[in-house]
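1. With the sequence up front, the predicted model follows.
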Amino acid sequence: MKLSWRLWPLLLLSTACTAEPADVVQSEAARFEVKVLTRKLDHPWGLAFLPDGRMLVTERIGRLRLVAADGRLDPVPVSGVPKVVAEGQGGLFDVALHPDFKRNGWVYLSYSAGSGGLTGTEVARGRLDGHALRDVATLFRMQPKSSGGQHFGGRIVFDRAGFLYLTLGDRGEMPRAQLPGDHAGSVIRLTDEGRVPNDNPYVARLGWRPEKYTLGNRNPQGLALDPAGQLWLTEHGPQGGDELNRVVAGANYGWPVVTHGRQYITGAKIGEGKSKPGMRDPVYVWGPTSIAPSGLAFYTGMRFPAWRGDLFLGALRDQMLVRLRLKDGKVVHEERLIKNRLGRIRDVRNGPDGYLYLLTDEDDGVLARLEPAP
């Protein structure tokens, strides 16, 4: 049958708005579909949900994109993003909304920036106005800047009191994670305006960066609040040393003095061992093979009742989603899902609609959603 030319626009519109066939998975606790909403994202890194149902997605090359609730990608990127140095693992990282976004419109971005070959992680904010960020200002600049294209950290989260947390990697220079006057290898804590809170643990200590909240972190790229308001993080360790940690003010997580991992190529020992007094042990360790943990989210929705309270994280290695069951602050069970079926999972988000959302770190990156299977 030959179609009239008048019907082609309707046919194209219908095709553009139809989601791809879903991949059905039977897990231990739920049967679900992996529905791809959007493709053609360039190494997406972070995701935030706007009150009107749309989503903001960062692309590592330095673009901030708008995605409709049904997955349609807005062809016009959001302007006003700060200048990003997208080299190596660097680029535009996470995106978060101010807790009072409905009133003030503030959007927060983390990214790598610098000049003269020296870069570091920074945080800026701007007011979202249509397809633009207005009144953009840099709130934090990692110091000192350094060369090299790895271990930027970059995950940002607001806690219930409205404080902003940012993870920072050691930049590939291991000793920096233990230096009090260096931002590298730490979690920092700021007010929503970028100021140092008066109760930060090192604010009154001579020689310490007052923004530091922890130290001894290698490259944390997962950060999430649990239902009780406790902050958790995952970080990339060396071979066999990936960690899940509970974030505690003033804690030293040991890198590179203590670690459960070894050097990648030689297998040589790193530091003094696996534990040391005065340094906080991880809650959970992945080994002897690393999984390269990334985005992190506690599931609190109603779509999957059996998953409520479970912790989900992306794993770049083996391209999988990991589910952890916690009890009394300890991991009591681990399940590995959709291995090698979707891509390198960079971010995991608990959606306001009760679904779980995933981003894959690929040239043709996807935004996907987990939905209960019929």
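-> Everything's here; your move.
2. CA atoms for contacts and neighbours, from now on please.
-> Will do.
3. helix or strand right after the top helix by length along the chain?
-> Counting residues, the longest helix found in the chain (DSSP state H) is helix 8-16. Of the helices and strands lying after helix 8-16 in sequence (DSSP states H and E), the nearest is strand 23-26.
4. Could you give me the buried positions within that next one?
-> By neighbour count on 16 or more other C-alpha atoms under 10 Å, the buried set for strand 23-26 is 24-25.
5. ok, structure two:
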Amino acid sequence: MKNINKALAISLLSLMSLASCSDTLNGADIVVSPKNQEIKSEIFVENDGIPWGMAWLPNGDLLVTMRGGELRLIQDGKLVEQPITGLPEIAVKQQGGLLDIILHPNYADNGWLYLSYSKADGNGNFSTAIMRAKLNGLSLVEQQDIYVAQAYGDRGVHFGSRLAFDDNGYLYFSIGDRGQRDINPQDITRDAGKIYRIFDDGRIPEDNPFIDVQGAKKAIYSYGHRNPQGMAKHPKTGEIWTHEHGPKGGDEVNIISKGKNYGWPVISYGVNYSGTSFTELTEKEGMEQPAWYWEPSIAPSGMMFVTSDKYPQWQGNLLVGSMKFGYLVMLTLNGNTVVKEEVVKDELIRVRSMSVGPDGLIYLGIDGKGIYRLVP
């Protein structure tokens, strides 16, 4: 798929050069691949933790989840000394801890914010939980777990945990395969290795794809995922896009569709970390192909569509952070097709999360460094 996309990009650019001022091809709108902008990354707030998620409050304050188990508030460009209290008991283990955060689309009216975190069962096992709460000063109140995955295991990996709301107010979230690729992702009677869809209070929509399947986890929306740590709603189509970690290679960008199987681990463009193969298949009937994939792996984390007018040459395209290489990747889109990939900012260390601020600037959470912003 990636090679096909690259070939399409070359063809589109060649045709556009021949077409002079034309901005359509066979009736389809053409997105001209943008040039890199000169961009400066500057520190906003320093912190030596892992800033897993960010959410901007209506008053311009910023909430940041630290994987080590703290929720922090940034006011007027300064980190408030006292962490926010009222968090649940969080199991901080390897990749687990306090993970993503998102505000309800009607936050100004109802005050609900949503968090994902790793939860212990008291027997040395861990799973992914989704909770909602309200912020009262520097404390969370009215805390409610609205989904706790029955995916407990003693491995501290692949919690997934990105969150997004769609245009209809449904909450989507990801849970990774928990390091059990051979039993979880392809089995809809088991949590883990899935994308989920629920109401904002945890109820299950009656039109979820597996609602009538005996034994199925009713909140599942799609399955066959490894460890999705990027999720964003397309600003025009309203579709939910995700990216997920492959093993050694095979990181994917996927457009999530109801009830679809995304193939892990039956099909993959990656191999084991040792270099050995676990599947000979990169495609199979009944399984979805990625919209894009990386070989070698970039270890993607964080994801957003560019809508801010501060970056006019990036408008409508998809940004993905790389933890492995410490850069920011832009995928140029023509509809739902990726026609070009380019690194638009490097030397960032481990890019963990991203968000657009009320000033229209893009803010990046960088492991061990804090929050940076990109200034054109």
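-> Sure, I can see it. The shown structure was predicted, so the numbers you read here are calculated from the model rather than taken from an experiment.
6. quick one, helices of structure 2?
-> Using DSSP H, the helices assigned to structure 2 run over residues 2-18, 107-110.
7. What lies in contact with the longest helix of structure 1?
-> By C-alpha atoms under 8 Å, 6 or more residues apart in numbering, the residues outside helix 8-16 of structure 1 that reach it are Arg72.
8. matching residues in structure 2 for that helix?
-> The aligned range for helix 8-16 of structure 1 in structure 2 is empty, by TM-score structural alignment.
9. any idea how far that helix is from the chain center?
-> 35 Å (C-alpha atoms, centre = their mean, to the nearest Å).
10. Kindly state which residue of structure 1 is aligned to Tyr152 of structure 2.
-> Checking TM-score structural alignment: Tyr152 of structure 2 goes with Lys145.
11. Correct me if wrong: that match contacts Thr119.
-> Yes. In this structure, Lys145 of structure 1 is within contact of Thr119 by C-alpha atoms under 8 Å, at 5.0 Å.
12. Give me the more crowded residue out of the two.
-> Thr119 (26 against 20; other C-alpha atoms under 10 Å).
13. ok, the alignment partner in structure 2 of the more buried one to His158 of structure 2 distance?
-> Counting by TM-score structural alignment, Thr119 of structure 1 corresponds to Phe126 in structure 2. Going from Phe126 of structure 2 to His158 of structure 2 by C-alpha to C-alpha, to the nearest Å gives 11 Å.
14. Repeat that for Gly193 of structure 2.
-> Counting by C-alpha to C-alpha - Gly193 of structure 2 and His158 of structure 2 are separated by 9 Å.
15. Please apply the same query to Asp177 of structure 2.
-> From Asp177 of structure 2 to His158 of structure 2 the distance is 6 Å (C-alpha to C-alpha).
16. overlap in contacts of the two?
-> Both Asp177 of structure 2 and His158 are in contact with 226-227, where contact means C-alpha under 8 Å, 6+ apart.
17. The two: which is more packed in?
-> Using other C-alpha under 10 Å as the criterion, Asp177 of structure 2 and His158 rank with Asp177 on top: 29 against 24.
18. Map the more buried one across to structure 1 for me.
-> Taking TM-score structural alignment, the alignment pairs Asp177 of structure 2 with Asp170 from structure 1.
19. Touching, that match and Val187? I think so.
-> No. Using C-alpha under 8 Å, Asp170 of structure 1 makes no contact with Val187, being 10.9 Å away.
20. Determine the residues that are contacts of both of these two.
-> Residues touching both Asp170 of structure 1 and Val187 (C-alpha under 8 Å, 6+ apart) are Asn217.
21. Gln150 of structure 2: neighbouring residues, count only.
-> Residues within reach of Gln150 of structure 2, counting by other C-alpha under 10 Å, total 14.
22. Report the contact partners of it.
-> Per C-alpha under 8 Å, 6+ apart, neighbours of Gln150 of structure 2: 127, 190-191.
23. TSV please, covering the residues you listed and showing neighbour count and distance to Pro358 of structure 2.
-> Formatted as TSV, the contacts of Gln150 of structure 2 follow (neighbours: other C-alpha atoms under 10 Å; distance: C-alpha to C-alpha, whole Å):
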residue	neighbour count	distance to Pro358 of structure 2
Ser127	28	34
Arg190	18	40
Asp191	29	36
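24. Leaving out chain neighbours, which residue sits closest to the aligned partner of Val322 of structure 1 in structure 2?
-> Alignment note (TM-score structural alignment): Val322 of structure 1 maps to Val329 of structure 2. Nearest residue to Val329 of structure 2, sequence neighbours excluded (C-alpha to C-alpha, 6 or more residues apart in numbering): Val343, at 4.5 Å.
25. show me what contacts that neighbour?
-> By C-alpha under 8 Å, 6+ apart, the contact set of Val343 of structure 2 is 327-330.
26. Relative to Gly368 of structure 2, how far out is it?
-> Distance of Val343 of structure 2 to Gly368 of structure 2, given as C-alpha to C-alpha: 22 Å.
27. wouldn't Asn217 of structure 1 be in contact with Gly254 here?
-> Yes. Contact criterion C-alpha under 8 Å: Asn217 of structure 1 and Gly254 qualify, at 7.1 Å.
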